[in-house]
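Peer 1: can you look at this prediction? I've put the sequence above it.
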Amino acid sequence: MITRAGTAGRDRRRSELREFLMSRRARVSPAEVGLPDGGARRRTPGLRREEVAVLAGVGASWYQWLEQGRDISVSPQVLDAVGRVLRLSNTERRHLYVLAGLNPPAAEVEPSKRDMCEGLRRLIDTWMPYPAHIMDRYYNCVLYNDAAATVLGMRPETTWNCILDFFTDPLYRSRARNWEHNARTVVAQFRATCAANPDDEGFQQVLADLTGASAEFAALWEERDIEDAGQIRKELDHPLVGLLSLESTALQVPARPDLTIVLHTPLEEANTAAKLEWLASPEGRRGAMYPVAG
């Protein structure tokens, strides 16, 4: 049964669909799609409905009904054809799916958003003196700040894959007090990511590398636990300042769905914030220059 609120929401969505398609159609000139512009006789800004229909390979009446927000059956293939004619961005294409009542396709990185690393570098550097790093979709480390190096042991000679390092880096494991507890969460979150990308060979390669490198990972993977990414409490025993209690939070930037930002926030226990500030100070940096066990 459709409730009054459901009917109102559907009507709003159809109204927005109509206005959205009309506005996108008005942006595209006939010349951009290889049609004559018609000169001064052309009254319609952008493309006509009939022109969109022909270029998308759909019936003129059907497209008119779509733009009017009528209750018609739509398919992803047809919406993609309309999106190509209207030159929709990936974000706009996903929006069209939502307005048409379909599950949107996976988010993609817009070409104009690919060069965001400088801005993201500024973000994690501003997070100092707290650790922060950025991973790609396969858990490969893209960037990390100085605190991540000092506290988490991130360094050029490791694999640069965060989940592989979690299981195989002896420096990190020597510091992680609650490693066994967090290992279950890490594997469960990785399984959720793999399950969402079943045909992605990149994840299959990471899985093969992990299974071959760590018997502990392989055993946990067989338990088939699954969990969404979120926050993880980390207790680290740092050789210079002792216990550090941190909470890591995984964040995604909608414009860069291929990247995950991991920010570590100090918890109140063990005076962690003050210890991190000292480690980032000139005195703390000098202390880190000398070999210390662990």
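Peer 2: Now that the structure is in, tell me what you want to look at.
Peer 1: use CA for all of it now, contacts and neighbours both
Peer 2: Noted.
Peer 1: and the closest residue to Q204 other than its chain neighbours, how far is that from V206?
Peer 2: What sits nearest to Q204 in space, not counting adjacent residues and going by C-alpha to C-alpha, 6 or more residues apart in numbering, is C194, at 7.9 Å. C194 sits 10 Å away from V206, taking C-alpha to C-alpha, to the nearest Å as the criterion.
Peer 1: which SSE is the residue nearest to the spatial centre of the chain in?
Peer 2: Centroid-nearest residue in the chain: P257, 3.0 Å away (criterion: C-alpha atoms, centre = their mean). If you go by DSSP states H and E, P257 is part of strand 256-266.
Peer 1: with Q77 instead?
Peer 2: Residue-wise, Q77 maps onto helix 76-85 under DSSP H and E.
Peer 1: which strands or helices does that helix pack on?
Peer 2: helix 49-56, helix 90-99 (3 or more C-alpha pairs under 8 Å, 6 or more residues apart in numbering; DSSP states H and E).
Peer 1: and with 7 Å instead?
Peer 2: Secondary-structure packing of helix 76-85 (3 or more C-alpha pairs under 7 Å, 6 or more residues apart in numbering; DSSP states H and E): helix 49-56.
Peer 1: now the angle between helix 49-56 and the very next helix or strand once past the helix it packs on, please.
Peer 2: Next helix or strand after helix 49-56 toward the C-terminus (DSSP H and E): helix 60-67. Helix 60-67 runs at 110 degrees relative to helix 49-56, counting by axes from the mean of the first three to the mean of the last three C-alpha atoms, to 10 degrees.
Peer 1: the stretch 151-294 of the chain: strands as residue ranges?
Peer 2: For the stretch 151-294 of the chain, the strands defined by DSSP state E, counting those that start in this stretch cover 231-238, 242-253, 256-266.
Peer 1: ok, and what's touching the longest one?
Peer 2: In other words, strand 242-253. 229-238, 259-267, 269-270, 272 (C-alpha atoms under 7 Å, 6 or more residues apart in numbering).
Peer 1: pasting the second one now:
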Amino acid sequence: MRNTTGAHGTALGSFLQARRSRLRPEDVGLDSDGKHRRVAGLRREEVAQLARVSVNYYTRLEQGQNRSASPEVLDALAGALRLSQDERAHLHDLAGSAGTQARPEPVAEHVRPAVARMISVYEQGPAVVLGRQLNILAWNELARILFSGHIDLGATETLPNLAELVFLEPGARRLYPVWTDEAHELAGYLRVMVGRYPGDPALSALVSKLSDNSPEFAKIWSGHVVWDKTHGTRYLHHPEVDRLTLSFETLRLPDSPDQCVILYQAEAGSESERALRSLLAGRNGQNG
């Protein structure tokens, strides 16, 4: 199995290196020296200057030779590298797992029956409960209808893994008309979970499987994309009703913070709302 996080410190160093490589001196208020740069992005000494740490300290941190960094230093590095809120949180997760800080241990995931019932009666749009390993832990009828429009879900009662569907099932590219966006967002969310649970063997196995079987995933993963978006717009397609435009909201369960309840809905009075009603009515009619 491929080591997806590397030795202690390597994941942190790889993330820092990836983030400095995307910045130019002018992006952070530094004057370019006009010399040709052998590699893209900021130099280590420029990051150290911006974060007000020594070059030697930053170099050791990036190379995995230094496994400790205070929250203040991490925040300074986040500012120097212009990290987003999600990236900043990921940086702290990586530093915690590389050092001696206690880290959360993965536990088996189960959906509370009350949450599963809430999802099952939601009819405004698709609804899913997503676990930290991107397993779909529960979904409602509209979600099942939309997925089965392009993907053979089989007769098994086991719910699918969303990342495996998106990257390994050919039908996913028809289900998601803007497939590239979905792919980047899922890989970014998986990166967040790997940073939070670096010792989770199921997460490591999933990343290895996707890397070995999806060149697109391997390319996105190498860029250290981090994404934990809580709301937005999703475009879906179903062969019976064509394209759907849905907004979504992500809710965290207080007693299971790594489980996400994702609720989709169409704008009131829109073609997408009428299409969802048609799909649900048609399936209810078949079942009746």
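Peer 2: Right, received. Where do you want to start? Everything quoted here is computed from the prediction, not taken from an experiment.
Peer 1: where does L137 of structure 2 fall, helix, sheet strand or coil?
Peer 2: strand (DSSP: H, G, I helix; E, B strand; the rest coil).
Peer 1: got the contact list for the counterpart of it in structure 1?
Peer 2: Aligning on TM-score structural alignment places L137 of structure 2 opposite V142 in structure 1. Residues counted as contacts of V142 of structure 1 (C-alpha under 7 Å, 6+ apart) are 134-136.
Peer 1: one more time with 10 Å, if that's ok
Peer 2: 117, 121, 133-136, 160-162, 259-261 (C-alpha atoms under 10 Å, 6 or more residues apart in numbering).
Peer 1: now, of the strands of the stretch 151-294 of structure 1, which is deepest in the fold?
Peer 2: A comparison of the strands of the stretch 151-294 of structure 1 by mean neighbour count, using mean count of other C-alpha atoms under 10 Å, puts strand 256-266 on top with a mean of 20.
Peer 1: got the angle between that one and strand 242-253?
Peer 2: Using the same axes, to 10 degrees, one finds that strand 256-266 of structure 1 and strand 242-253 are set 150 degrees apart in direction.
Peer 1: how distant is strand 256-266 of structure 1 from the center of its chain?
Peer 2: 9 Å (C-alpha atoms, centre = their mean, to the nearest Å).
Peer 1: kindly report the same for stretch 212-232 of structure 2.
Peer 2: So, by C-alpha atoms, centre = their mean, the centroid of stretch 212-232 of structure 2 is 7 Å from its chain's centroid.
Peer 1: quote the end-to-end distance of it.
Peer 2: End-to-end distance for stretch 212-232 of structure 2: 30 Å, by C-alpha to C-alpha.
Peer 1: that one: which residues count as buried?
Peer 2: Neighbour-count burial for stretch 212-232 of structure 2 flags 217-218, 220-221, 224-228 (criterion: 16 or more other C-alpha atoms under 10 Å).
Peer 1: with stretch 275-285 of structure 1 instead?
Peer 2: Judged by neighbour count using 16+ other C-alpha under 10 Å, the buried positions of stretch 275-285 of structure 1 are 275-276, 279-280, 284.
Peer 1: cool, stretch 8-16 of structure 1 as well?
Peer 2: Here stretch 8-16 of structure 1 shows 10, 13-16 as buried, counting by 16+ other C-alpha under 10 Å.
Peer 1: same check, this time on stretch 73-92 of structure 2
Peer 2: 74-83, 87-92.
Peer 1: need the residues touching each of C194 and V206 of structure 1.
Peer 2: By C-alpha under 10 Å, 6+ apart, C194 of structure 1 and V206 have these common neighbours: Y138.
Peer 1: could you pull out the helices for the stretch 1-150 of structure 2?
Peer 2: Using DSSP state H, counting those that start in this stretch, the helices found in the stretch 1-150 of structure 2 span residues 10-21, 44-51, 55-62, 71-80, 85-98, 113-120, 141-148.
Peer 1: could you dump these into CSV with distance to D181 of structure 2 added?
Peer 2: Shown next, in CSV, are the helices of the stretch 1-150 of structure 2 (distance: least, C-alpha to C-alpha, whole Å):
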stretch, distance to D181 of structure 2
helix 10-21, 20
helix 44-51, 30
helix 55-62, 29
helix 71-80, 25
helix 85-98, 17
helix 113-120, 25
helix 141-148, 17
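Peer 1: isn't L91 of structure 2 up against G79?
Peer 2: No. Counting by C-alpha atoms under 10 Å, L91 of structure 2 does not reach G79; the two are 11.4 Å apart.
Peer 1: could you tell me the end-to-end distance of stretch 118-132 of structure 1?
Peer 2: 15 Å.
Peer 1: who are the contact partners of H181 of structure 1?
Peer 2: Counting by C-alpha under 10 Å, 6+ apart, H181 of structure 1 touches 233-234.
Peer 1: re earlier: okay, the buried residues of stretch 212-232 of structure 2 in TSV with distance to T59 of structure 2 next?
Peer 2: Formatted as TSV, these follow (distance: C-alpha to C-alpha, whole Å):
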residue	distance to T59 of structure 2
F217	29
A218	26
I220	25
W221	23
H224	19
V225	22
V226	23
W227	26
D228	28
